[in-house]
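1. Please find the sequence and the predicted model below.
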Amino acid sequence: MTMMPPVPPVPMRRDSDLPERVWFDRAEMAVILSLYGRMVAAGEWRDYGISGQRDVAVFAVFRRTAETPLYRIEKRPNLRAKQGMYAVVSEGGQVLRRGHDLAAVLRVLEKKLIRPID
C-alpha cells in the first residue's frame, strides 16, 4: 500500500494579503475637479460620486442626483502598460477616450463647454 504525502494546510487570508483599493491621488483629483467646476458653472453637471475598488477608481458625474451617471472617469492601474489607465465612459457604457494622460483623456468632455454664440 502506497502512502500519500501529507496535504499542506491552506493558509488563511489576511487583510494584508488583499490588494489595496484604487483611488485618485491629489493631482488627479485637482484635474478632475477643475473640469467638474467648469461644467457645474456651465449648468451641465450637478452632482458627482466617487468609488474606490480593488481594480478601479471611478468618478461619476450626474446631471441630476437620482439619475444614472452621465459619464464615468475611470482609473484602472492594471491597464497602465496597455492602452492607458484612464478612461471616460458614457452613460451607455461606450468608452469615449482612453489614455495614459488624464488631462488629455478629459478633453473629450471639455468639448461640451464650447458652444456657438447666437
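-> Structure received.
2. C-alpha from now on. contacts and neighbour counts both.
-> Fine.
3. From Arg38, how far out is the residue nearest the centre of the chain?
-> In the chain, the C-alpha closest to the average C-alpha coordinate belongs to Glu74, at a distance of 1.8 Å (Cα atoms, centre = their mean). Going from Glu74 to Arg38 by Cα to Cα, to the nearest Å gives 19 Å.
4. same deal with Ala81?
-> For Ala81, the distance to Arg38 - Cα to Cα - is 31 Å.
5. Give me the contacts around the top helix by length along the chain.
-> As assigned by DSSP state H, the longest helix anywhere in the chain is helix 26-41. Residues from elsewhere that reach helix 26-41 (Cα atoms under 8 Å, 6 or more residues apart in numbering): 45-46, 102-103, 106, 110, 113.
6. try it against this one:
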Amino acid sequence: MDNLIRLQRDRKSVGHFFFTRGELGQLLSLYSSRVAAGEWRDYALDQLDDMVLFSIFRHTHERPLYSVAKTLPRGQRRPSYTLFNGPKRLKTTQNLRDLLLTFDKLPRLVTG
C-alpha cells in the first residue's frame, strides 16, 4: 500500500501544437469559398505528436482530397506548411498564405 504512482511523471509530454487563430481563419476562408462553389463538402482537423493536419474532403466518406500539414522542424522556431494530395507532396513552405495560393493553380471541378 506504500507504493505511490505519480501519473504526471509517467505520462508522455505532448506539446500543444495547433493552428493559430489567424491560420485557422485563412484555412476556413478558403474552405468556405470552395464549399460555396460545390467543390468540397467536409473537413477534418487532426492533431498528432509532431504535426497538425487540416484535411479537405470532396465527399464525407472518402479519403482526403487535400491535406495541409503544419510541422515544427527540429531546431527551428518557425513552422513549416506542406500541402498533400493524397500521399503526394505538392508544396512545402514557411508561409501559409503562399501555400494556400497553390490552390488557385490546381485543377478545379467544373460543373455545368
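-> Done, it's in. Everything quoted here is computed from the prediction, not taken from an experiment.
7. circling back to that earlier point, whichever of the contacts of helix 26-41 of the first structure end up buried, select them in ChimeraX.
-> To isolate the buried members of the contacts of helix 26-41 of the first structure in ChimeraX, using 16 or more other Cα atoms under 10 Å:
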select :45,46,102,106
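8. Would you format the contacts of helix 26-41 of the first structure as TSV with secondary structure included?
-> Formatted as TSV, these follow (DSSP: H, G, I helix; E, B strand; the rest coil):
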residue	secondary structure
Trp45	coil
Arg46	coil
Leu102	helix
Ala103	helix
Leu106	helix
Glu110	helix
Leu113	helix
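9. related to what we said a few turns ago, how big is the offset of the longest helix of the first structure relative to the second structure?
-> Mean deviation of helix 26-41 of the first structure relative to the second structure after superposition (mean Cα distance after the TM-score superposition for the first structure): 0.6 Å.
10. Quick one: the residues in the second structure that that helix pairs up with.
-> Mapping helix 26-41 of the first structure onto the second structure (TM-score structural alignment) gives residues 21-36.
11. Buried residues in the matching stretch, which are they?
-> 27, 31.
12. For that stretch, what is the distance to the chain centroid?
-> Its chain's C-alpha centre and that of stretch 21-36 of the second structure lie 12 Å apart, by Cα atoms, centre = their mean, to the nearest Å.
13. so what corresponds to Val105 of the first structure in the second structure?
-> So, by TM-score structural alignment, Val105 of the first structure is matched to Leu99.
14. For burial, what's the neighbour tally of that match?
-> 17 (other Cα atoms under 10 Å).
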